[in-house]
Every structure is written in structure tokens, then in C-alpha cells.
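Trainee: give me a model of this one.
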Amino acid sequence: MLFLINVLLTLWFYTAHGQGKHCNYPVIKHGPLYHSYSGYFPAHVNQQFLYNSDQYFVPPSQYSSDYLACTAEGWSPEEPCLRNIFNNLENGYNSIVQGKTVRVCCYHGYSLQNNQKTMTCTESGWSPPPRCIFVKKVGCSQPPQIDHGTINSSSSAEERREIHEQSCIYQYGEEVTYKCDEGFGTDGPASIRCLGGEWSHPQDCINVSCVNPPQVENAIIQNQKSRYQSGERACYECIANYDLFGEIDVVCLNGTWTKTPQYSQGKCGPPPPIDNGDITSLLHLVYPPGMFVEYQCQDYYELRGSRNVVCQNGEWSEPLKCLEACVISEEIVKKHHIQLRWKHDTNLYSKTEDNIVFMCQHGYPCQEGKVVYP
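Mentor: Take a look at the predicted model:
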């Protein structure tokens, strides 16, 4: 009984860990195993075997050789060898692996088999064969209709039937042109050609109009419309005392507006006058943004603030101030019976915050920090 339990536990352990599964000897199309001793098989899960591919085939990794692994689901990769086709190029080559599709462009009057536009690399080679064959000159019936567009033709279908007297009313090689509705246009050629009884693929008419031109600060749009056709312009006009930098308009190009003008900045009128000061430069009626003017104070007046004011957004920056001087005249001296201690001028001009030292005249002393005036 104990032996039977051990056997069951062993089988359960191997099965739970994949050891109970195995892979039989692999059949590899277009390639052999590097070592194929019969004693290796059946193989256990996670065992790997090196293999090579035949000429014109490669492993999915596209190396010259790779490993075939035994998994719980079987051998991996399922297709060990894939067709590999080389297209010669000048000083090189292009490698196409099985399952890949490439687009082919044939010369006018030629096409791939069944008018196909692409070919796929398969196990047996290209499908369809990589050969552009001559297309029989068969006419076409009415061209396909497209949304938001009409066929621009000089004659009607009835007229064409009378001319050709057959069901194919367009001859081989003939072109028709589409005309898109207003506000729509194509992103490629607007014509299609009749080739071998079929029309080439027409371009779509896409919306190429524009709405809502970008807004620019301090500017208005002249004669603004609800919709602009491709090629039309929206022109901006600045409000008073403002200028635009760069272009003055934007253009609608295939549904998108071109670069928006830079933000507008205001022009300034004459700079403001200041008390007891003058402008050193020549005055103008209008000043562009960023222009500055320089001030200077009159004699005996002290400058407070920047000597320059700048035109910004249609306004001048805060102007300076010319602080008034203190004047001590002869009349004041006589009235208060004082005299200047260090100077004997008739009039004294002192700048703001200057200290002035007096001394009393005879008979009018200074008492405890106060001068008693008569």
C-alpha cells in the first residue's frame, strides 16, 4: 500500500511540473536538427535542440541556426524555417521573410497578376509571382463616385455610349478628373486613369476650409467670416496705439491656419512732463514699443527714480521726480535773527535731506535745543 502511494505521488509531481509531457521526434520542413540521435526522443519539456535551415530559409530569429524547444503545447517555434527572399540593391540587399507583404509599382500599362498591388512572401516564394505583365487594353465603365466631389467631364455618359457603341464608355488609358465641392480638396492627384478595365483608386475630397482664425491681443480681424477657403487670408488690424510684429495676416492652408502674428504691443504718445525737469532728447508724436526717453532735473533739484522712462504696452513707465531744493534767503535770516554758520552767501540752496547748520545772532541765544524767534 505504501509503495502504491509513493508511485502516485511521483506521477503527480512529474505531471504538475510538466515532466509527464513530452515531444516526439520533430519533423522540420526545410531544415535538419544539428544532432538527431534517437536516444534523445521523446524529449521532455524545456529540452532544446539546435537546428539549421536549408538554403533560402531562416529561423524566425533570422539567424543561420536556432534552438527548437519542447514545450507543454508542443515544439516551438511551430514553423522553424521560413522562406527568406533577397532583393539585390546597389551595394546591398533587402531581406524579406515569409509572411511579409510588399507593395509593387508597375510601369504604365503593366500590372501584377490579377491587377494586384502587393505580393507576399510565402513558403513557396512570392505570391503572386514578382512579374509585371502587360495589361490588355480594356475600357472602363462609369468611374466611381466620391463624397463631396463630382466628375469634371466635358461629355455625358450617354454621349460616350453613342461614340463607342459599347458598354465600356471610357477607353484604356483615359483619365477623368474630380472636382471637389467648395471647402473640400484632395491631398493628392485629382484624376484617375482607366487601366485594364478598372479605374485607379480615386483620392478622397477632404475638408480644407478653416474656421475661427486665431485671436491676437489688442487686434481685430477685418471682415471676419464664418468659414475661409484654402488659400484665403484673415487680416488683422490693431486697435489705437498698437502694432503687430511679423505678418499682419494668417492664411488657411488645407484646413490649418499658418503661424499666428506675434502679440500686439502698444505705441505711446509724447512722454509725460515732470515738474522742475526736462526731456533731453528730441520729442516725437509717437514712440514704438521699447523706446525710451531721458529726463534731467533743473539746477538745485534732486533726481529720484530712473532717469529713463520706457514705452510698454502703450504706456510710459513711471517717470522720475525732481525734488525741490530748500532755499534760505536773506529775508528769512533777518526775520529770525540767525545766520549760517559756515557760509555767508545771500541765498543758500540745499538739496533734500541736506543738513543746514545755523548760529544765532547776538541777543538771540539757543536755549535747550530751541531757538526762540522774536
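
Trainee: switch to C-alpha atoms for all contacts and neighbour counts from now on
Mentor: OK.

Trainee: look up how far residue 194 lies from the nearest residue to residue 219 once chain neighbours are set aside.
Mentor: Leaving aside its chain neighbours, residue 219 sits nearest to residue 238 (4.1 Å; criterion: CA to CA, 6 or more residues apart in numbering). When distance is defined by CA to CA, to the nearest Å, residue 238 is 54 Å away from residue 194.

Trainee: likewise for residue 57?
Mentor: 40 Å.

Trainee: same check, this time on residue 263
Mentor: Taking CA to CA, one finds residue 263 at 53 Å from residue 194.

Trainee: between those two, which one's more packed in?
Mentor: The neighbour comparison of residue 263 against residue 194 (other CA atoms under 10 Å) goes to residue 194, with 21 against 15.

Trainee: so after the strand or helix carrying the more buried one, what's the next helix or strand?
Mentor: Residue 194 belongs to strand 191-195 when assigned by DSSP states H and E. Sequence order places strand 198-199 as the next helix or strand after strand 191-195, per DSSP H and E.

Trainee: so what's the residue nearest to residue 219 up against?
Mentor: 218-220, 244, 264 (CA atoms under 8 Å, 6 or more residues apart in numbering).

Trainee: including distance to residue 367 and neighbour count, could these go into CSV?
Mentor: Formatted as CSV, the contacts of residue 238 follow (distance: CA to CA, whole Å; neighbours: other CA atoms under 10 Å):
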residue, distance to residue 367, neighbour count
218, 67, 19
219, 71, 19
220, 74, 14
244, 70, 20
264, 67, 21
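
Trainee: out of those residues, who's nearest residue 3?
Mentor: residue 264 (95.9 Å; CA to CA).

Trainee: once you drop chain neighbours, what's closest to that closest one?
Mentor: residue 244 is the one closest to residue 264 (CA to CA, 6+ apart), at 4.6 Å.

Trainee: please apply the same query to residue 67.
Mentor: Counting by CA to CA, 6+ apart, the residue nearest residue 67 is residue 50, at 4.4 Å.

Trainee: and the helix or strand encompassing residue 252, what does it pack onto?
Mentor: Element membership for residue 252 (DSSP H and E) is strand 249-253. Here strand 249-253 touches strand 233-238, going by 3 or more CA pairs under 8 Å, 6 or more residues apart in numbering; DSSP states H and E.

Trainee: quick one more, to check against the first:
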Amino acid sequence: MALEFQLDHQDHKKVEDFIARSAAGVSAISLHPKVAAAQHGVAETARDAGLEVLYDPRTERLEHEGFTLQGIPGYTGTPYNLDALAANVDQRQQLIDAVLGATPDVVTIVTPPHFLARDARTSHLDLALAEATRLSTDKRVRPVLMMKARFPVADAAELAREYAAAGFDEIELRFTPLGGEDDGIPKIRAAFTIADLFRSAGLKVVLGRSGNVGQTAYALGHVDGYSMGIGQMEHVNHSADITRQKQPPKLDEEGNKVKSGGAWQGVYIPNLATTLSMKRARTLLGHTDVRTKLLCRIDHCANSLLGPVTDYRSHYLHSRAAEAERLAATPPAWRGKIETDRLQRALELRELVNTKYRAAGEPELKVRTLQSLVDGIEEERAAVA
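Mentor: Model prediction:
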């Protein structure tokens, strides 16, 4: 296991082309719940290349109202009452059947319905949904457990034992909020500790939608894999997701939905270890003072002055996969050093950009998460010295 890519609406053609050429560093893809039918081609290509194929039902959103829920399996128009769901086996089975019915046949690992685990009841609801899903399909099942970033460690240890006792040998952990640019050492340390608990219980662990935090967790051996989207979904913030889904669509004077300004185009700059807006990335890469420090030399980017912004999806795929491949090919004892060097270089370049190449009105590139990761690596290396 290593890096997993979670697909959005428009990613499948680029991902299919990338995997068809080389899937090094990538272990799985996850299909989008609303457009999985259009992603059948990339799913088959991934499966033929030896990658796992998943389908993320995103049922954690169904606990709340919203304007973007149509197409999510199990959506009824009414938010789920988790207390009622925990007490009603028939209702749980209906939700499971809806998810399994929406899961494409090409999927190799089934994702059960799940909700935010905020207390003992919701935690055990997720476990019950996962167990019932496993009994309802012949395919491998990998539960998703989304929990608060400061979830009690003792409760997590008990959950790890219960998932193992239920027969699961793999799980995806998502901590909310985690993976942004302002995470401190205590939050990161807590996530790594909980991941260790699940691995100690005998489960393989994927840190979902985790960006730099996931890559460092993998380098240090806290997890077996990590996932992210293509230029997005590099962190988890469940509260922000729910806030966005509750925002009504903008309408014109005639009541028609106003078209948005287009999809977010996240341009990953490896040497900064961050994903920038298209505008900001283009500005930096166009500056002769700093561009050589930020260029990508892989695949099509090697033959283009502005490769990362010319085809930002393909660039994201090959640059992120190259980082994962490098770690996977490095003996575990040396991965921490490799990751420290990457993060230290990024910190230095972020400081350079902040002091000399930041346009008026642009925010500073934050350094707290990267510095916390560097400090955490040094802390762990000193502990085993």
C-alpha cells in the first residue's frame, strides 16, 4: 500500500491516461459517488494495472441538510437521525443496500456507509454498519472511521480491538480537522498515536485525505497508505464540508442556477510542498528569480516552461506519485530522513516566497504544519536513537 487517489467529477480521463502509462507509487483509486458510471474506464484500467478500486459513498454528509446531496447513495431528502439509526437494524440495512446497489461491479474493495464518530454511540453505529456490510457482500470491505482530531485515545484503543475482533484487517482513518496548513504537534501526535493503535490491533491503516500529514505518517511507519484528491482533498474538515453543502445555489433573476466560476484548479508545487491556486502558481513559475527552484522535471513538465500549470492534473498525479514511489523504494529506516529533507526544503522556500515573492493582497504561505511535522520526525528519531 502507498498512495491512493480520490477522484472528483472531471479527473477520470487524466487518471486513466496516467495509470495506463505507469502506476508506480499508486496503490488505489476511489471513484466519485455521483459520477462513478462515467469513471468505469479508469476503474477498469486501474484494476488491470493491479491497483485496488474503491467507491466512496460519502454518507457522512447525510446526517445534515444540504443542496448537494442528490446522487449520494441512501439520500432520502431527510437528514438521518443517528440515534434512530443506531436503534433500527432494518433502517441500517436499507442504507447498506443503497450503498451496495450504487457500488460499481468493478470495485475491488467495498466502503461501508459511515458517519462522523463523535461519541460511543456513533462510533459503534459505524462499526455495526461495517459489520453488516461485510455480511452483505462477498468482496473485501474496508471501513472508514472519521473521528474528531482530538478523539480520546482510550476510546480509540477499544475501537481498534473491536474492529479487529469483528474480523476486519484494514481500515481508513479520517481525522477532522487535520491536514491543513495550521496543525500543531499535539494534534498530529494524537493522530499518529491512534493510527498506531489500529496497526497494533492487526489492521492495515490508510490515513484518508491527509496530504503532507499522510505522507509523513507513511514515511514514519504509522500508516500503510494515505490518500488525497487531484489538487484537492488534501485535508479533512467535516464541519466546513457541511457548511458548504448547506449553502443554497446562486440564482439569477429568473430563478435559474448561476454557473460557478469553474472548478478549483489546484497546482501542486513539490518544492513548496503545497497546492496553490492556478493564478498564484502561474505568477511564481513565471518569475525568473524563483522559477528554477519550483519547476517540475517529470514527464511532460520536463519539456515545458510552465508544465505544472499547463496540465495541472497530470502534473499533480506524476509529482505526488513520484514522492510516494521514492519513499516506498527507500528502506524504512531511512524514510524519516528523506521526509525531513523534503519538508525542510519546503520550509526554506516558503519563507523565501513570503519575504520576496508574495504579491500584494496574497496571504503568506503558512509553515506551522510543516514545522510540526519536522519537529515530530526529530522527536521520534531521538526516541529510538
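
Trainee: got a TM-score for the two of them?
Mentor: In this superposition the chains share a TM-score of 0.16, using TM-score structural alignment, normalised by the length of the first structure; 105 aligned residues with a CA RMSD of 7.3 Å.

Trainee: quick one on the thing from earlier: tell me which helix or strand comes right after the strand holding residue 252 of the first structure.
Mentor: strand 256-257.

Trainee: and the helix or strand hosting residue 160 of the first structure, what does it pack against?
Mentor: Per DSSP H and E: residue 160 of the first structure is located in helix 157-164. The helices and strands touching helix 157-164 of the first structure, judged by 3+ CA pairs under 8 Å, 6+ apart, number zero.

Trainee: can you list the buried residues in that helix?
Mentor: residue 160 (16 or more other CA atoms under 10 Å).

Trainee: C-terminal to it, what's the next element?
Mentor: strand 175-180.

Trainee: who are the packing partners of whatever helix or strand comes next after that following strand?
Mentor: Counting by DSSP H and E, the next helix or strand C-terminal to strand 175-180 of the first structure is strand 184-186. Packed against strand 184-186 of the first structure by the contact rule (3+ CA pairs under 8 Å, 6+ apart) you find strand 205-207.

Trainee: ok and the strand holding residue 252 of the first structure relative to strand 233-238, angle-wise?
Mentor: Interaxial angle of strand 249-253 of the first structure relative to strand 233-238 (axes from the mean of the first three to the mean of the last three CA atoms, to 10 degrees): 160 degrees.

Trainee: what are the buried residues along strand 249-253 of the first structure?
Mentor: 249-253.

Trainee: related to what we said a few turns ago, who are the packing partners of the strand holding residue 194 of the first structure?
Mentor: Judged by 3+ CA pairs under 8 Å, 6+ apart, the packing partners of strand 191-195 of the first structure are strand 175-180.

Trainee: still on that earlier bit, and the residue nearest to residue 67 of the first structure, that one's in a strand?
Mentor: Yes - with DSSP: H, G, I helix; E, B strand; the rest coil as the criterion, residue 50 of the first structure is part of a strand.

Trainee: so how far is residue 328 of the first structure from it?
Mentor: Taking CA to CA, one finds residue 50 of the first structure at 113 Å from residue 328 of the first structure.

Trainee: count the neighbours of residue 14 of the first structure for me.
Mentor: 12.

Trainee: the residue lying closest to residue 93 of the first structure once chain neighbours are set aside sits in which helix or strand?
Mentor: Spatial nearest neighbour of residue 93 of the first structure, chain neighbours left out: residue 87 (5.5 Å); criterion: CA to CA, 6+ apart. Element membership of residue 87 of the first structure [criterion: DSSP H and E] is strand 82-89.

Trainee: may I see the buried residues of that strand?
Mentor: Buried residues in strand 82-89 of the first structure (16+ other CA under 10 Å): 82-85.

Trainee: how much space between the residue nearest to residue 375 of the second structure when sequence neighbours are not counted and residue 383 of the second structure?
Mentor: Closest residue to residue 375 of the second structure apart from its sequence neighbours, by CA to CA, 6+ apart: residue 185 at 7.8 Å. Residue 185 of the second structure is 16 Å from residue 383 of the second structure, where distance means CA to CA.

Trainee: who's more crowded, the two?
Mentor: Neighbour count, other CA under 10 Å: between residue 185 of the second structure and residue 383, residue 185 has more, with 17 against 8.

Trainee: hang on, that one packs against residue 370?
Mentor: No - applying CA atoms under 8 Å as the test, residue 185 of the second structure and residue 370 come out as separate, 9.9 Å apart.

Trainee: what about residue 30 of the second structure, how many residues close to it?
Mentor: Residue 30 of the second structure: 25 neighbours (other CA under 10 Å).

Trainee: surely it is within a strand?
Mentor: Yes - counting by three-state DSSP, residue 30 of the second structure is found in a strand.

Trainee: could you check how far it is from residue 225 of the second structure?
Mentor: 13 Å.

Trainee: next, show the common contact partners of the two.
Mentor: residue 4.

Trainee: secondary structure element for residue 268 of the second structure?
Mentor: Here residue 268 of the second structure is assigned to strand 267-269, by DSSP H and E.

Trainee: that concludes my questions; thank you for your assistance.
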